[in-house]
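*Asks:* From the sequence below, what's the structure:
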Amino acid sequence: MSDPTTIDLRPRDPQPRDPQSQPRPLLRKVLGDVLRRTRRQQGRTLADVADAANVSMPYLSELERGRKEASSEVLASVCDALRIELSDVLAEVRRDLVDDRAQRAAVVRLDAVRSRRAAFGQGRSGAVLPSRPGGPGNVTCLLAA
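*Replies:* Here you go, the predicted structure:
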């Protein structure tokens, strides 16, 4: 059984998946990580924050582990209990998602791009190459002198 905290939304293709590719994280998992990290940075216990947010300690634990989806009301209550703005939590979630995306980006060697262009009959014109099965934006090409 696959990990219930991640989901792969990329289009399915008949070719085998790249063994290094990873599924995208679920929002509830990343949000839970941010809430837990914030609580721990404040040196607070689950019981303390759960009591202040008026939610059960097991429920808050499930939120932090990414196993439950928080309603907007519960999320607002937990943010109030942690004395942080929802916008700050969401900004931290965004940073984590951007970091995750950067870690999942493929690195392509320049010589591989050149040979691929040659295979498709494209020279140095800078013509667009056919996209990979993951769609545009999945390849990072690093150039070195």
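
*Asks:* contacts, neighbours, all on C-alpha from now
*Replies:* OK.

*Asks:* any idea which helix or strand carries the residue nearest the centre of the chain?
*Replies:* Geometric centre of the chain, nearest residue: Leu97, 3.6 Å, by Cα atoms, centre = their mean. Leu97 is part of helix 86-104 when elements are defined by DSSP states H and E.

*Asks:* ok, and for the helix or strand following that helix, which residues are buried?
*Replies:* Next helix or strand after helix 86-104 toward the C-terminus (DSSP H and E): strand 106-108. The neighbour-count check on strand 106-108 (16 or more other Cα atoms under 10 Å) flags Ala106 as buried.

*Asks:* Which strands and helices lie in contact with strand 106-108?
*Replies:* Applying 3 or more Cα pairs under 8 Å, 6 or more residues apart in numbering; DSSP states H and E, one finds that strand 106-108 makes contact with strand 139-141.

*Asks:* now the other sequence, so there's something to compare against:
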Amino acid sequence: MSIPLRPLPAIDDRPEPLLRELLGDVLRRKRSERGRTLRDVADEARVSLAYISEVERGQKEASSEILGAVCRALDVTMLELVSEAHHELAIGGAASVPATGGAALALAA
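*Replies:* Below is the predicted model:
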């Protein structure tokens, strides 16, 4: 006698987005919304323009000190930055939710 097997749930093979990419997307959007240039923000945050560009493109993992300086230059709180990144992950990162059900995700600042 054999036991009938249920099919396995579909597994999403897409990789989860990297936190540095999510944070970079939010920073770029905030800068654009405020009509600020990379040069302007770099000067105010005292960070090189090239480095901020790499952070916005998700190519560099910025330290909390750099993120704080850029947030201050953009008049954005760290909480707002992390909250928006969390929101983007929740709505756009379907790969982050297991196929078996709704797991909760929390990010701490």
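
*Asks:* Got a TM-score for the pair?
*Replies:* Here the superposed chains carry a TM-score of 0.77, computed using TM-score structural alignment, normalised by the length of structure 2; 93 aligned residues with a Cα RMSD of 2.2 Å.

*Asks:* So which residues make contact with the helix holding Leu97 of structure 1?
*Replies:* 21-22, 25, 30-31, 34-35, 75-76, 79 (Cα atoms under 8 Å, 6 or more residues apart in numbering).

*Asks:* Tabulate the residues you listed in a markdown table, adding columns for neighbour count and secondary structure.
*Replies:* Converted to a markdown table, the contacts of helix 86-104 of structure 1 look like this (neighbours: other Cα atoms under 10 Å; DSSP: H, G, I helix; E, B strand; the rest coil):
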| residue | neighbour count | secondary structure |
| --- | --- | --- |
| Ser21 | 13 | coil |
| Gln22 | 16 | coil |
| Pro25 | 17 | strand |
| Val30 | 23 | helix |
| Leu31 | 25 | helix |
| Val34 | 19 | helix |
| Leu35 | 23 | helix |
| Leu75 | 18 | helix |
| Ala76 | 16 | helix |
| Cys79 | 20 | helix |
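
*Asks:* Please compare these by their distance to Val113 of structure 1 and name the closest.
*Replies:* Ser21 (19.3 Å; Cα to Cα).

*Asks:* Check the contacts of helix 86-104 of structure 1 and tell me the two furthest apart.
*Replies:* Across the contacts of helix 86-104 of structure 1, no pair lies farther apart than Ser21 and Ala76, at 34.4 Å, counting by Cα to Cα.

*Asks:* Trace Arg39 of structure 2 over to structure 1, please.
*Replies:* The alignment partner of Arg39 of structure 2 in structure 1, by TM-score structural alignment, is Ala47.

*Asks:* which residues touch that match?
*Replies:* Counting by Cα under 8 Å, 6+ apart, the residues that Ala47 of structure 1 touches are Met57.

*Asks:* That one sits in which helix or strand?
*Replies:* Assigned by DSSP H and E, Ala47 of structure 1 falls within helix 46-53.

*Asks:* Many thanks, have a good one.
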